[in-house]
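In: Got a predicted structure here, sequence first:
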Amino acid sequence: MNSFRKRKVFIVLFLLFTNYLLAGNNEDGSKLWFANFLLPAEYEGPQISSVVVSEESPTFSLIRSELISSLGILFDQEITSMTEPDAGSICVGAIKNDFIAELINPEAFQEIGNEGYIIKYLPEKDMTVVAANTDLGCLYGTYHFLSVLRTNPQELTSTPIIETPAYDRRILNHWDNLDGTVERGYAGHSIWKWDDLPEKLNPRIIEYARANASVGINGTVLNNVNASPDILKEEFLQKVKVVADALRPYGMRVYLSVNFSSPKILGGLPDSDPLKTEVKNWWDNKVQEIYELIPDFGGFLVKANSEGQPGPQDYGRTHADGANMLADVLKPYKGIVMWRAFVYNPSGDDRAKQAYNEFKPLDGKFRSNVLIQVKNGPVDFQPREPFSPLFGAMEQTTLVPELQITKEYLGFSDHLAFLGTLFEEFLDTDTYQKGRNTTIARITNGDIFNDPVTAIAGVANIGQDTNWCGHHFAQANWYVFGRLAWDPGLSARDIAKEWLELTFSQNKRFIHEMSRVMMESREAVVNYMTPLGLHHLMGWSHHYGPEPWCEIPGARPDWLPKYYHKADDFGIGFNRSSTGSNAVEQYAEPLQIMFDDPQLCPDKYLLWFHHLPWDYTMSNGRELWDELCYKYSEGVDQAKLFKATWKNMSKYVDQQRYDEVSKKFDIQVKEAIWWRDACLLYFQTFSEKEIPVELDKPVHQLEKLKQLKFDMTHHN
């Protein structure tokens, strides 16, 4: 593309962004964490009156516009763009620029790579510098500067802020279909609006890119892992190109999910056997076509031989055979393959063991640009799971943690469940695979195994709803994923407070009360849905409400709740100990011994690893049945407390968002009771024990609960 056309495209994109910004209304949640706040009267940070951006590129132009606009709002004054710095200037540029080098010691930039940055206040000159090796690093530094300016401005004038991301590729996975629907999405239809492309770009895509850049997310998979081959047709690649062009100035690469049978379906080949030359040639030509349109294309995400999706095993080949073939055709362009480990077959073996059993023997057999993408737990995005034992077990293969930002099993967009605590719990978990302190974060970010390229993925919760995520507080899960992908050492509590300040209010009482709600919210959901290691009690197909009794004639056993809870007259829980499926064997010591012994196993995983009698004595002295009752009741009480807390927040929040969140809490409390009653009444038919007299009794009848039918269309 010639320079004139580049400028023309950028001007169009910037006008779209500006129009979107001006049309936005923070009270409806459309502004995300870019609320139009003035700095408080007690503000003690650098005074900014002008912006100096030392270089030119589409990204540097964005930086200049962002600073002028955002600082003008914050300081409630006109911010000027200057070519020479003065007192009150913020200066942004690459370290190679002589002007920036004079202000910042170049030696400070040796370790920050292409995306890191330094923010430094120079008191003797009364100016602030944001510097990096690249324009993208400067963009990330700019957004961090603006965030700190609003939440903790004293930090800017104390010591220099030097940051670099923990993961190379920080990617959202959209499960968006080409017809505009979103699988497991609860915030409306796809923001891509494929039918409008390539002629018309949804202006919201620009704001989407801005939001991602502000938290350091640098990639997006545009389409569902249950991929339609049509995404690789020339007409769709032209649409993808327009989206990629829009995202590029914000540092975001585009990736695509691909159907492994595309050569057969689109190319008319007899099959898609990865070891056949004609199949590889088809992919080679297709990849060349993609990179001619999108020179910075990131690569492919592949779901293969899982839940009916085609894959190399259809031809007697291995996952390594399929992944390596794609990796070889992408390698000349520096593209990667993210091959999902979410595989399980309708066999008699424990579903929780199957990914490990399939992939562990292939360790060391994948190309260096193949990354195996592994869900945080061994089953499927449950409210709580132990970590997948693949983490740490595959020492010669790069693993990508896959986290779900959308809440498929945690109440969709109806329940408040801040997932920062889930992400933090997972990333901080010690696998002990290489001794102490081999946490999942260190295993996957290159600290332990020195992987050539690292990545982390989050299944996006974004749709066309005005507030983006279906629930105002669900925006926080997108935000916290980006922040932890940049730095997994951050505190979920600190991120929650930061998000609240940026999004709602800087009132200290509001932040204290609502950050407490956020930090307790995921645990509450676990309590009223699946306490003590129970899992997959959700209804058939929709995964929303409780159906522990669910039976579907002809359905696979491992898609039904009874496969997991195994409640009977004796007790409840899935025996994965050495006397059962022996899933504990897949973990390193001392976890294996701990999980194998119910006396040592943490209560939160007890029924995940053990089938125990109803009168089993818990560590707190209660019988198992009574503890279940207490946990379910505790979850309901927590939901009620959240609702009551929010009721007292009206003075700190605009009316529209206050009312909309209030309605969500009404739903959450009602459905927490639904969950408690359905599970306890059903399990009581096996335990034949009474609910402790001090606890609230069910308000529903079991037979009536069994007759409820969930309307999925209401949640799409």
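Out: Structure's in. What do you need? Numbering: from 1, shown residues only.

In: contacts and neighbour counts: CA atoms only from here.
Out: OK.

In: burial count for the nearest residue to residue 599 once chain neighbours are set aside?
Out: If the residues on either side of it in the chain are set aside, residue 599 comes closest to residue 619, at 7.6 Å by CA to CA, 6 or more residues apart in numbering. Neighbours of residue 619 under the rule other CA atoms under 10 Å: 13.

In: could you point out the longest helix in the protein?
Out: Assignment by DSSP state H gives helix 655-687 as the longest helix of the chain.

In: Same question for that one: list its buried residues.
Out: For helix 655-687, burial by neighbour count (16 or more other CA atoms under 10 Å) applies to 657-658, 661-662, 664-665, 667-669, 671-684, 687.

In: Ok, stretch 377-384 next?
Out: 377-384.

In: can you list the residues that contact it?
Out: With CA atoms under 8 Å, 6 or more residues apart in numbering as the test, stretch 377-384 has contacts from 351-353, 355, 375, 385-389, 403-404, 408-410, 422, 522, 525-526, 530, 533, 535-536.

In: mind redoing it with 6 Å?
Out: Contacts to stretch 377-384, defined as CA atoms under 6 Å, 6 or more residues apart in numbering, come from residues 352, 385-388, 409, 526.

In: any idea whether the residue nearest the centre of the chain is helix, strand or coil?
Out: Residue closest to the average C-alpha location in the chain (CA atoms, centre = their mean): residue 458, at 2.9 Å. Per DSSP: H, G, I helix; E, B strand; the rest coil, the secondary structure class of residue 458 is strand.

In: is it true that it touches residue 403?
Out: Yes: taking CA atoms under 6 Å as the definition, residue 458 is a contact partner of residue 403 at 4.7 Å.

In: Distance check, the residue nearest to the centre of the chain against residue 405.
Out: Distance, residue 458 to residue 405, using CA to CA, to the nearest Å: 6 Å.

In: And for residue 633?
Out: 26 Å.

In: Residue 167 is in contact with residue 445, correct?
Out: Yes: if you go by CA under 6 Å, residue 445 and residue 167 touch, sitting 5.4 Å apart.

In: Settle it for me: which of the two has more neighbours?
Out: Per other CA under 10 Å, whichever of residue 445 and residue 167 has more neighbours is residue 445, with 27 against 21.

In: give me every residue that touches that one.
Out: Residues counted as contacts of residue 445 (CA under 6 Å, 6+ apart) are 166-167, 454.

In: hold the first one in mind and look at this next one:
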Amino acid sequence: MHKYRLILALLAASLCYTTLSYAEDGYRLWLRYEPIENEAIAASYRDAIGPVFAEAKSKTAKIAIDELDRGLNGLLGTNRSSLPPHLLVGTPQTAHIKELGLDLSELGDEGYLLTRHGDNTVIAANTDQGVLYGVFAFLRHLQTQSPLQDLQVASAPKIDHRLLNHWDNLTRTIERTMVGASIFNWFDLPYYIEPYYHDYARACASVGINGTVLTNVNANATVLRPQFLEKVKALADTFRPYGIRVYLTARFSAPVEIGGLDTADPLDPAVIKWWNDKIDEIYTYVPDFGGFVVKANSEGQPGPQAYGRDHADGANLLARALAPHDGIVMWRAFVYDFEIKEDRHKQAYTEFTALDGRFEPNVSIQTKNGAIDFMPREPFHPLFGATPDTPHTLELQITQEYLGGDIHLVYLAPMWKETLESDTFAKGAGSTVAKIVDGSVFDHELTAIAGVANIGNERNWTGHPMAASNWYAFGRLAWDHQISSEQIADEWTRMTFGNDDSTVAIITKILLGSHQTVVDSSMPLGLHHIMYPGHHYGPGPWHDQGRPDWTSTYYHKASSDGIGFDRTENGSDALGQYAPEVVEKWRSPETIEDKFLLWFHHLDWDYKMKSGNTLWNELCLTYQDGVDRVAEMGKQWANLQGAVDDQRHARVTALLNRQLEDAKFYMDACLAYFQTFSQRPFPESIDAPEYPLEYYKSFELYHVPGHPGEQW
């Protein structure tokens, strides 16, 4: 009897495991390839596609054809066969593409053409890498149920180097993210290649990401030792067929820490030789190594200034050693010094404009979207357009360091588009940040964009089921910065949750409004850097201890006479670093957009806003509106019960409930604090803070994931 009970228990456990293994847990991201339920659409695709004719002579070509098989089998229940082909796939080196006489001259090495040619549907490119991108684009076309009758898509990337920056440590902790441990299992490498490395590479390739920086910008020199270079090689070999080159972060003091030298002076001959030898060694392991990202003389990281040298000296040391191997240096502009009494907003501009023209051709200044530090909203960095002889790598943060971690629902494409479309006026109107970065304004050949990854070893990769939209959006914008936030949201939603129009409408509405919602419920009207110190999760406008440029009071400058940082000519004159056309618009509170108001202006609490409200009332009402819209997101999501699978619906519901509590806490804490200066009553239409100020000031969160000061 006991034997049978054991058998029944094992069967039950097996059935339970089987059920769980098929649950929609988010692992497949936007590459789900679920069967198309509309049979009319599916039939039209089968007629237009038919069997596939392709040749796989390289690893990349095989991956492309395998992906096509996977996608067509999942979406249409069909596969390649020996019947006459209707879907032709390949390059001009294959006879079935060559005989079509297609013009692929504008596509370069990575672009692709999707077209109809007589009775055939064609995926063509100049290289197998382009074919892979074309296959993913074609499957995206099918997943979003777009028509094939007049298919004509020719696409090539506007930016050459499109990278994820992983802030991952060799210990597998990740700085500034809440999605578990690093996906890079350094201890097991190179002996075991995790199967999910291939799925990571597939996801990156599907949106055109072609580089990955494996290590944290707060670098560890250990990764440059031979024992780790063989691990880097294993990852590089895995990612290469997907078109992904690996990069590392270089710790400037490595010659001292692991090289046995007594100096890291970039002009010292022994140091120069050490880096030349080390970089030559790296290329013996990884022949297509991409190069280095460097954080130097910033937040405690070592750099050339310790030896009386400047950033150009440091960057050029590495660039000259990398140049024979076609490697590049992305030298971060995120530098500031609390000993310098200049507004932190100004310091990177001051530092790097003075060095313009001194960098080697394979150096790019890696510049954040704004001048402070990935705030929920920032005006574009004044460095864009200010160094005509030096290219810029635009650095965006996909992980949500100051936007509720990976706990809050925030779709970041609208924020990134705001930066990309900002006009620098560097060479007249139309000199947008996007055109600075893609090289078209100053004819720069080196073009790059980087996104700080939001990926960890959570089963769904990004923690919040909706946060994968930002990984996807970064890749799409890195490939083509002209794509709209709306198009990206629509694509991702259809690929991730299906094509039901009412479901898509609700989810895209939530996504497109989410960034403004989170700005308004945390740091509205141009307020910035008022988060909790250390882990940055939650409010801390009262923080005033330690170095001034790490405090909140340094930035909001709240007092009895008002709030905001005066960056006009009457204050720090950081505004003067922008073009005259920008200065003219932003110098006056009457003409600047409200979203940047307190970034550039210190105003009285009774200042009359464009809405007719006083500044104090507008601040209170904006916070309340942000909280109310978080609540509305929850209601909209609740309406999707039954339309979205239970597992993902439940997880997003729980996270939205927490986000609402967090938003209310943020509003209450900030308004309770700022009222001590404004001495004005709260508008009757808002919910006044629930507790006294001391409650919010004394509240602690412990062991917050992603906090570099804690091990968890």
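Out: The structure has been received and is ready for your questions. None of the values given here were measured: they were computed from a predicted structure.

In: before we move on, the earlier item: any common contacting residues for residue 445 and residue 167 of the first structure?
Out: Shared contacts of residue 445 of the first structure and residue 167, defined by CA under 6 Å, 6+ apart, comprise residue 454.

In: how near is residue 346 of the first structure to residue 387 of the first structure?
Out: Plainly put, residue 346 of the first structure is 22 Å away from residue 387 of the first structure if you go by CA to CA.

In: Show me which of those two is the more surrounded one.
Out: Set side by side, residue 346 of the first structure and residue 387 show more neighbours around residue 387, with 21 against 13, by other CA under 10 Å.

In: Could you check how far the residue lying closest to the more buried one once chain neighbours are set aside is from residue 462 of the first structure?
Out: Nearest residue to residue 387 of the first structure, sequence neighbours excluded (CA to CA, 6+ apart): residue 377, at 4.5 Å. According to CA to CA, residue 377 of the first structure stands 23 Å off from residue 462 of the first structure.

In: Also residue 712 of the first structure?
Out: Residue 712 of the first structure is 18 Å from residue 462 of the first structure, by CA to CA.

In: Which one of these two is surrounded by more residues?
Out: More neighbours surround residue 462 than the other of residue 712 of the first structure and residue 462, with 28 against 12 (other CA under 10 Å).

In: So which residues of the second structure form strands?
Out: Using DSSP state E, the strands of the second structure run over residues 52-53, 87-90, 112-117, 120-124, 152-155, 161-165, 211-213, 245-249, 291-294, 328-332, 363-368, 392-397, 448-452.

In: before we move on, the earlier item: could you check which residue of the second structure pairs with the residue nearest to residue 599 of the first structure?
Out: Applying TM-score structural alignment, one finds that residue 619 of the first structure aligns to residue 610 in the second structure.

In: Show the contacting residues for whichever residue in the second structure pairs up with residue 601 of the first structure.
Out: Using TM-score structural alignment, the equivalent of residue 601 of the first structure in the second structure is residue 592. Contact analysis of residue 592 of the second structure by CA under 6 Å, 6+ apart lists 585-586.

In: do the same with the one 3 residues further on
Out: Contacts for residue 595 of the second structure (CA under 6 Å, 6+ apart) come out as 525-526.

In: Burial check on the counterpart of residue 312 of the second structure in the first structure, number of neighbours?
Out: Alignment note (TM-score structural alignment): residue 312 of the second structure maps to residue 320 of the first structure. Residue 320 of the first structure is flanked by 21 other residues according to other CA under 10 Å.

In: Distance-wise, check residue 320 of the first structure relative to residue 657 of the first structure.
Out: In terms of CA to CA, residue 320 of the first structure sits 49 Å off from residue 657 of the first structure.

In: do residue 608 of the first structure as well
Out: Between residue 608 of the first structure and residue 657 of the first structure the distance, using CA to CA, works out to 38 Å.

In: Which residue ranges of the stretch 51-200 of the second structure form helices?
Out: All helices of the stretch 51-200 of the second structure, identified by DSSP state H, counting those that start in this stretch, fall at 59-76, 95-98, 128-143, 195-206.

In: TSV for those, including mean neighbour count and distance to residue 44 of the second structure?
Out: Below are the helices of the stretch 51-200 of the second structure laid out as TSV (neighbours: other CA atoms under 10 Å; distance: least, CA to CA, whole Å):
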stretch	mean neighbour count	distance to residue 44 of the second structure
helix 59-76	20	10
helix 95-98	16	23
helix 128-143	25	11
helix 195-206	18	24
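
In: Minimum distance to residue 3 of the second structure: which of those helices has it?
Out: Checking those against residue 3 of the second structure by CA to CA gives helix 195-206 as the closest, at 36.8 Å.

In: hmm, who's touching that closest one?
Out: For helix 195-206 of the second structure, the surrounding residues in contact (CA under 6 Å, 6+ apart) are residue 136.

In: how about that helix, aligned to which bit of the first structure?
Out: Taking TM-score structural alignment, helix 195-206 of the second structure hits residues 203-214 over in the first structure.

In: Which of the contacts of residue 445 of the first structure sits closest to residue 288 of the first structure?
Out: The closest of the contacts of residue 445 of the first structure, once distances to residue 288 of the first structure are taken by CA to CA, is residue 454, at 24.1 Å.

In: how many other residues sit next to residue 624 of the first structure?
Out: 20.

In: That one contacts residue 616, correct?
Out: Yes: contact between residue 624 of the first structure and residue 616 holds when scored by CA under 6 Å: they sit 5.2 Å apart.

In: which residue sits closest to residue 674 of the second structure, ignoring its sequence neighbours?
Out: Excluding the flanking residues, the one nearest residue 674 of the second structure by CA to CA, 6+ apart is residue 558, at 7.0 Å.

In: Would you quantify the distance from the aligned residue in the first structure for the one you found to residue 549 of the first structure?
Out: In the first structure, residue 558 of the second structure lines up with residue 567, judged by TM-score structural alignment. For residue 567 of the first structure, the distance to residue 549 of the first structure equals 10 Å [CA to CA].
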